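Participant: sequence and computational prediction follow.
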Amino acid sequence: MGIIAWIVLGLLAGMIAKMLVPGRDGHGLVITTLIGIAGALLGGFLASRVFHVAGVQGFFNLSTWVCAIAGAAVLLVAYHLVARNGGRSYRRR
């Protein structure tokens, strides 16, 4: 699968993951797209290794989409956990 297909897959997977993961959304479309692309790459890589999906047919395979959405959701949850503190320190004044 080409890089453009992974970007499109990542954009869509990020948007779907954003709908599935509860919580306040303090980020916009750019962060969602980047998280989705990273999740799609991770999920697509795992799908190609686990389900043996290869080539251009991998874009239309359901297992690739499920893994891409799951990868994006995991990364989105991790982002929420890191961004929850908003860069504040743990010291109290």
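Facilitator: Okay, I see it.

Participant: all contacts plus neighbour counts: C-alpha atoms, from now on.
Facilitator: Will do.

Participant: so Cys67 makes contact with Ser48?
Facilitator: No. Using C-alpha atoms under 8 Å, Cys67 is not in contact with Ser48; the gap is 9.8 Å.

Participant: with neighbour numbers in mind, choose between the two.
Facilitator: Cys67 (22 against 17; other C-alpha atoms under 10 Å).

Participant: is the more buried one in a helix, a strand, or coil?
Facilitator: At Cys67, secondary structure determined by DSSP: H, G, I helix; E, B strand; the rest coil is helix.

Participant: how about the nearest residue to it, chain neighbours excluded?
Facilitator: Gly43 (4.4 Å; C-alpha to C-alpha, 6 or more residues apart in numbering).

Participant: number of residues surrounding that neighbour?
Facilitator: Around Gly43 there are 24 residues (other C-alpha under 10 Å).

Participant: same check on Leu12?
Facilitator: 21.

Participant: so it touches Leu34, yeah?
Facilitator: No. If you go by C-alpha under 8 Å, Leu12 and Leu34 don't touch, sitting 11.0 Å apart.

Participant: before we go on, here's another structure to hold up against the first:
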Amino acid sequence: MGLIWTVLVTLALGLVIGFLGKVVAPGDRDNIPLWLTVLCGVGGAFVGTYLYYAVFGVADGYARGDMYDTSRGLDWWRHLWQVGTAAVLVMIAATVTGRAARRS
């Protein structure tokens, strides 16, 4: 049962972060499909978390010391890094798939 919840939470997180990445991405990036938005969101969550951990490390006093213990409480800065990374991935996906807005 734990694996099913992990997959569902990861997809929900990917959906939210992917849509936020679409909003933050400059230009008209709404042309990519939903599945690619979720994929960009999941990628943004993992890559953004890893980059934040690589730059700032873990919070003092945590025994585990993994990349999810970067601060005490809810880490808004880490989530901003995730959304920013998702925005970059959305721009890359729109460019690679040829779905970026064309300017005449």
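Facilitator: Okay, I see it. It should be emphasised that the depicted structure is a prediction, and the values quoted were computed from it without experimental measurement.

Participant: in structure 1, which residue is most central in space?
Facilitator: Ala72 (1.8 Å; C-alpha atoms, centre = their mean).

Participant: my read: that one touches Gly44, true?
Facilitator: No. Counting by C-alpha under 8 Å, Ala72 of structure 1 stays clear of Gly44, with 10.6 Å between them.

Participant: which residues in structure 2 form helices?
Facilitator: 2-24, 34-56, 76-96 (DSSP state H).

Participant: out of these, flag the one nearest Thr70 of structure 2.
Facilitator: Closest approach to Thr70 of structure 2 among the helices of structure 2 (C-alpha to C-alpha): helix 34-56, 6.5 Å.

Participant: rewinding a little: could you find the closest non-adjacent residue to the residue nearest to the centre of structure 1?
Facilitator: Using C-alpha to C-alpha, 6+ apart, the closest residue to Ala72 of structure 1 is Gly39 (3.8 Å).

Participant: try Ile7 of structure 1
Facilitator: Ile37 is the one closest to Ile7 of structure 1 (C-alpha to C-alpha, 6+ apart), at 5.7 Å.

Participant: please say which position in structure 2 the one you found maps to.
Facilitator: The alignment partner of Ile37 of structure 1 in structure 2, by TM-score structural alignment, is Val42.

Participant: number of residues surrounding that match?
Facilitator: Neighbours of Val42 of structure 2 using other C-alpha under 10 Å come to 23.

Participant: residue contacts, Tyr50 of structure 2?
Facilitator: By C-alpha atoms under 8 Å, 6 or more residues apart in numbering, the residues touching Tyr50 of structure 2 are Met67.

Participant: measure it to Pro33 of structure 2 for me?
Facilitator: Using C-alpha to C-alpha, to the nearest Å, one gets 26 Å for the distance from Tyr50 of structure 2 to Pro33 of structure 2.

Participant: now Phe56 of structure 2
Facilitator: In terms of C-alpha to C-alpha, Phe56 of structure 2 sits 34 Å off from Pro33 of structure 2.
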